[in-house]
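Q: this one's sequence-less:
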């Protein structure tokens, strides 16, 4: 019955019982928490600095009221029930995305460099080897059988 097709339930059971699903779930949860950190970084630290640099520009109040009315703030337009095109909010979200991408880039870059340094140290450590007298391949010095030619040593 090796060639028998699995139904939806069988395929789902196989998918859900693999370890990758748990890894993915952990990644999503950590990603959600990481998103909150980045949002706080942008909203509480970076955007105030950008606001000071740009002379106090508040992106959240950049909008177009689609009913043609004039409103001082986005909150006022929404309170009056006006449909609005909130391009300032969009700019803020784009900045959030770019900053998150930069932070993730630096995090991954740092982790890759650390991994490379650790793997180089492991590679530098001399591995105890000997030469198989039959096939002349390098093998572990404690081996009792050659993994290449299967000769007993």
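A: Noted; the coordinates are in hand. Here the structure is a predicted model, which means the values were calculated and not measured.
Q: only C-alpha atoms for contact and neighbour calcs from this point on.
A: Fine.
Q: and the longest helix along the chain, what does it pack onto?
A: Secondary structure of the chain per DSSP state H: the longest helix is helix 87-124. Where contact means 3 or more CA pairs under 8 Å, 6 or more residues apart in numbering; DSSP states H and E, helix 87-124 is packed against helix 19-40.
Q: and residue 76, how many neighbours?
A: A count of neighbours around residue 76, defined by other CA atoms under 10 Å, yields 12.
Q: which residues does it contact?
A: Residue 76 makes contact with no residue, according to CA atoms under 8 Å, 6 or more residues apart in numbering.
Q: where does it fall, helix, sheet strand or coil?
A: helix (DSSP: H, G, I helix; E, B strand; the rest coil).
Q: okay, now the one to match up with it:
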């Protein structure tokens, strides 16, 4: 009985450590934000983009999303889902590209070298000495 209690406590402690780790919490937050962002993107596609696209893809006498082949094969809805996916993928691509461009600008600003002329001269001198040492070693291997 004592072994079962120890195993249960060990299992509970292991699970607690796993669930409270930063990665799991970050994943949960990302999942919730992703769901909310998905709703925003879906609304963007359905309410703003598709009303502009529908007149371009019209069929005489019916909505192109209601086309079906035989009973129960809704090919219009399938093509509509493909169009929705392509639009969502494009919007996400543009958003991610903009975020990456913004991050690159931040990284470049953070990586600007110091303009201390003494430090720059010292780095150049060190590089020249290293290069000279390598050249001498290749010419005279006894050194």
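A: Looks like it arrived, so ask away. Keep in mind that this is a model prediction, so the values were computed, not measured.
Q: How close are the two chains, by TM-score?
A: Once the chains are laid over each other, their TM-score by TM-score structural alignment, normalised by the length of the second structure reads 0.62; 110 aligned residues with a CA RMSD of 2.9 Å.
Q: tilt between the longest helix of the first structure and helix 19-40?
A: 130 degrees (axes from the mean of the first three to the mean of the last three CA atoms, to 10 degrees).
Q: What is the corresponding segment of the second structure for helix 87-124 of the first structure?
A: On the basis of TM-score structural alignment, helix 87-124 of the first structure is assigned to residues 75-112 in the second structure.
Q: Any buried residues in the longest helix of the first structure, and which?
A: 88, 89, 92, 96, 97, 99, 100 (16 or more other CA atoms under 10 Å).
Q: closest to residue 16 of the first structure among those?
A: Residue 16 of the first structure has its nearest neighbour among these in residue 100, at 29.9 Å by CA to CA.
Q: Ignoring the adjacent residues along the chain, who's closest to the closest one?
A: residue 38 (6.1 Å; CA to CA, 6 or more residues apart in numbering).
Q: need the contact list for the one you found.
A: By CA under 8 Å, 6+ apart, residue 38 of the first structure lies in contact with 96, 99, 100.
Q: List which of those are still in contact in the second structure.
A: With both residues aligned by TM-score structural alignment, their matches' CA atoms under 8 Å, the contacts of the contacts of residue 38 of the first structure that the second structure also has are residue 100.
Q: Turn the contacts of residue 38 of the first structure into TSV, including distance to residue 129 of the first structure.
A: Converted to TSV, these look like this (distance: CA to CA, whole Å):
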residue	distance to residue 129 of the first structure
96	53
99	49
100	47
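Q: and which of the contacts of residue 38 of the first structure is nearest to residue 127 of the first structure?
A: Nearest to residue 127 of the first structure among the contacts of residue 38 of the first structure, with distances taken as CA to CA, is residue 100, at 41.7 Å.
Q: What distance do you get for the closest one to residue 26 of the first structure?
A: 19 Å (CA to CA, to the nearest Å).
Q: swap in residue 78 of the first structure?
A: Counting by CA to CA, the gap from residue 78 of the first structure to residue 26 of the first structure is 38 Å.
Q: re earlier: quick check: the farthest pair among the buried residues of helix 87-124 of the first structure?
A: Longest span within the buried residues of helix 87-124 of the first structure, CA to CA: 88 and 100, 18.4 Å.
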